[in-house]
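Undergrad: Here's my sequence, what's the structure:
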Amino acid sequence: MIQIKDLNFGYSKKPLLFKNLNLNLSQGHIYGLLGKNGAGKSTLLHNLTGLAYPQSGHCIVNGNISADRSVALLEDMYFIPEEIYVPSVTAARFVKNTGSFYPNFSEEQFYAYLSEFDVPRESVLDKLSFGQQKKVMIAFGLATNTSLLVMDEPTNGLDIPSKVQFRKIIASVLTEERCIIISTHQVRDLDSLIDTLVVLHDREIVVNQLLDVISEKLYFTTLEADDNQPVLYQEESMRGKNAIIANTNELYSKVDMELLFNAVISNNQPLINLLNTKTI
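TA: Sure, this is the predicted structure:
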């Protein structure tokens, strides 16, 4: 569905942010895009959605080059940026003005999502709080039923109950024909939501793996302070050592994405190499 090939991009008078970056994403998955602040997550999404133009290389979505911004691309893709703008209209008027640009838009679904998010449908959008505005845009994006839905820091501005509702709704809308990409620096907000982890670090994609595959290769556990067994990465905690070890015994553990992310951005090459080793 998505192919990013040999992408080179940089801002004027600055070093390249991406150099020969490659990434392939498929339908039927919810991807979590992680990276340090300044790593270029938003810029990568802008290239993917045709809002930024690479110096060389291509971003291709369903056979369409993103930079061309063709109708075929735009009517089947929806992007929710971190900073949103809403007009001074009601939700109903916004739907009348904008919904027709998306062939599969469902007004019924839109109002159902608004209800689940506890947003009054008669509210004027620019009079809502930032969190409520964000929920309106998420509801609209979901109701477009585009094959690609891209969200940059969607949980910024949401309170804890709304984040729980967000995870519940997103998990319910994934189909085999849809690809959802969520970029965030709040790793915990993706817990139990995504099925594939993508990490952007040092101008390249260093991890692009299903969580199930990660759990086959790595074991996440808490060790006693005096436990000296070999670990790939560890952090001290009140209970001992939160650790990642090679899963040589084929045990199951839930992937601790925050711990794994910290390990990856510390340039833990043995762990990264193990993650990227192809399974037979």
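Undergrad: contacts and neighbour counts: CA atoms only from here.
TA: Noted.
Undergrad: show me where the protein has strands.
TA: Defined through DSSP state E, the strands belonging to the chain, from first to last, are 2-9, 18-25, 29-34, 56-61, 64-65, 77-80, 148-152, 179-183, 196-201, 204-210, 218-223, 233-237, 240-246.
Undergrad: Just put the ones you listed in TSV and tack on distance to Arg121 and mean neighbour count.
TA: Rendered in TSV, the data for these read as follows (distance: least, C-alpha to C-alpha, whole Å; neighbours: other C-alpha atoms under 10 Å):
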stretch	distance to Arg121	mean neighbour count
strand 2-9	34	20
strand 18-25	35	17
strand 29-34	28	25
strand 56-61	33	20
strand 64-65	35	19
strand 77-80	20	20
strand 148-152	22	23
strand 179-183	25	23
strand 196-201	34	21
strand 204-210	37	18
strand 218-223	44	20
strand 233-237	45	16
strand 240-246	45	19
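Undergrad: Now render those as CSV, adding distance to Ser162.
TA: Supplementary listing: the strands of the chain in CSV, determined by distance: least, C-alpha to C-alpha, whole Å:
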stretch, distance to Ser162
strand 2-9, 30
strand 18-25, 28
strand 29-34, 19
strand 56-61, 31
strand 64-65, 35
strand 77-80, 17
strand 148-152, 16
strand 179-183, 16
strand 196-201, 23
strand 204-210, 26
strand 218-223, 29
strand 233-237, 29
strand 240-246, 29
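Undergrad: next up, for comparison:
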Amino acid sequence: MTFGYGKKPLFKDFDLTLEPGAIHGLLGLNGAGKTSLLKIAAGALRPTVGRVEAFGRDPAARGAASLADVAFVPEDPWFPALKPAAWVDRVAVFRPAFDRPRFEVLVDELGLDADKPVSKFSYGQRKKFALAAAIASGARLLLLDEPTNGLDIPSKTQFRRVLASAVGPDRIVVVSTHQVRDLENLIDPIVIVDKGQVAFAVSAAELDSRLRVERLSTLAGRPVVYAERDAVGWTALLAAGPGDESGGVDMELVFNASIAAPERLRAALAGEALSEFNPESPEAGMGGLS
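TA: Modelled structure (predicted):
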């Protein structure tokens, strides 16, 4: 599909298929179009060319079944001056599969006040309320835009636990985030969007089999994909060799590599030999991108 604002295309010939049963991480620089992509998937925006399908339906057609099957949580959700139960009474009419008991459990688990109007909740509380509502909605497509923004550390722990419970064999969960480390143990696979295209779509298993992270004092002679320097040395993303043990991959380092050194990352993921790493080259990566 193709989409843009005015005459400037944001996505051109964009093609992506997501399978149920996973939390898909949607990553990209600011302005890459992550929020627009979620809105297109939700049917709030329509492609200028092509179409989007969610479980065989076009969400932009705004049919009742399609609307009930999609739950989009924006970065800054708004709610009316209603208590949680009254809000559910209004919304459940349009969502036949809404699970009220599950919703009540989630509200309690997230530490929200069921006797307080949602409009009086703090920013972080509204985000947790929106997550509870989306999970309990019965929607098979959950779209979450920067869900951990505004959450303190204990709330992020709650969020991760609750989000993990949302995964099911018939449900697709998509999380757009720039706070990769908040969610790196949950999102799998990851989709990295850059320059209007899917730059990378890769599973955690593929990353673990092809890449590894090491702290190094020198990069000479090592199969470096990308490296970031600090006061005492380098944190390096390396191409894994035969017999190398997987020690887990830093998702933020992978994302930074996808922006600063995309060709080296593609080569490593394809199992190809890497050229000599030049730490002075901007393409190779000389520091963190966030």
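Undergrad: Any chance you could compute the TM-score here?
TA: Once the chains are overlaid, their TM-score stands at 0.92 when taken by TM-score structural alignment, normalised by the length of the first structure; 271 aligned residues with a C-alpha RMSD of 1.7 Å.
Undergrad: hmm, back to that, go through the strands of the first structure and name the closest to Thr49 of the first structure.
TA: The stretch from these with the least distance to Thr49 of the first structure (C-alpha to C-alpha) is strand 77-80; that distance is 7.3 Å.
Undergrad: which residues in the second structure does that closest one align to?
TA: The counterpart of strand 77-80 of the first structure in the second structure, using TM-score structural alignment, spans residues 70-73.
Undergrad: and that stretch, how far from the first structure on average?
TA: In the superposition against the first structure, stretch 70-73 of the second structure averages 0.7 Å from its aligned positions (mean C-alpha distance after the TM-score superposition for the first structure).
Undergrad: Any chance you could list what contacts that stretch?
TA: Outside stretch 70-73 of the second structure, the residues that touch it by C-alpha atoms under 8 Å, 6 or more residues apart in numbering are 38-39, 42, 59, 130-131, 134, 137, 139-145, 147.
Undergrad: follow-up on the earlier one: with respect to Thr90 of the first structure, which of the strands of the first structure lies nearest?
TA: Among the strands of the first structure, if distance is taken as C-alpha to C-alpha, the winner is strand 77-80, at 18.7 Å.
Undergrad: and the closest one, how far from the chain's centre?
TA: Distance, stretch centre to chain centre, for strand 77-80 of the first structure: 12 Å (C-alpha atoms, centre = their mean, to the nearest Å).
Undergrad: Over in the second structure, tell me which residue corresponds to Gly57 of the first structure.
TA: Matched by TM-score structural alignment, Gly57 of the first structure corresponds to Gly50 in the second structure.
Undergrad: Same question for Gln229 of the first structure.
TA: Alignment note: Gln229 of the first structure maps to Arg222 in the second structure; criterion TM-score structural alignment.
Undergrad: ok, now how distant is the nearest residue to its match once chain neighbours are set aside from Leu253 of the second structure?
TA: Leaving aside its chain neighbours, Arg222 of the second structure sits nearest to Leu238 (7.5 Å; criterion: C-alpha to C-alpha, 6 or more residues apart in numbering). Plainly put, Leu238 of the second structure is 11 Å away from Leu253 of the second structure if you go by C-alpha to C-alpha, to the nearest Å.
Undergrad: Could you name every residue contacting both of the two?
TA: Listed as contacting both Leu238 of the second structure and Leu253 by C-alpha under 8 Å, 6+ apart are Tyr226.
Undergrad: Chain neighbours aside, what residue packs nearest to the counterpart of Ala32 of the second structure in the first structure?
TA: Under the alignment by TM-score structural alignment, Ala32 of the second structure pairs with Ala39 in the first structure. Taking C-alpha to C-alpha, 6+ apart, and ignoring the residues beside it in sequence, Ala39 of the first structure has His201 as its nearest neighbour in space, at 6.2 Å.
Undergrad: Give me the distance between the aligned partner of that neighbour in the second structure and Ala32 of the second structure.
TA: Superposed on the second structure with TM-score structural alignment, His201 of the first structure falls opposite Asp194. Applying C-alpha to C-alpha, the value for Asp194 of the second structure to Ala32 of the second structure is 6 Å.
Undergrad: Quick one: neighbours of Ala81 of the second structure, just the number.
TA: Applying the criterion other C-alpha atoms under 10 Å, we find 14 residues in the vicinity of Ala81 of the second structure.
Undergrad: List the residues that contact the closest residue to Leu27 of the second structure other than its chain neighbours.
TA: If you skip the residues right next to it in sequence, Leu27 of the second structure has Ile192 as its closest partner in space, 4.7 Å away by C-alpha to C-alpha, 6+ apart. The neighbourhood of Ile192 of the second structure, defined by C-alpha under 8 Å, 6+ apart, consists of 26-28, 198-201, 255, 258.
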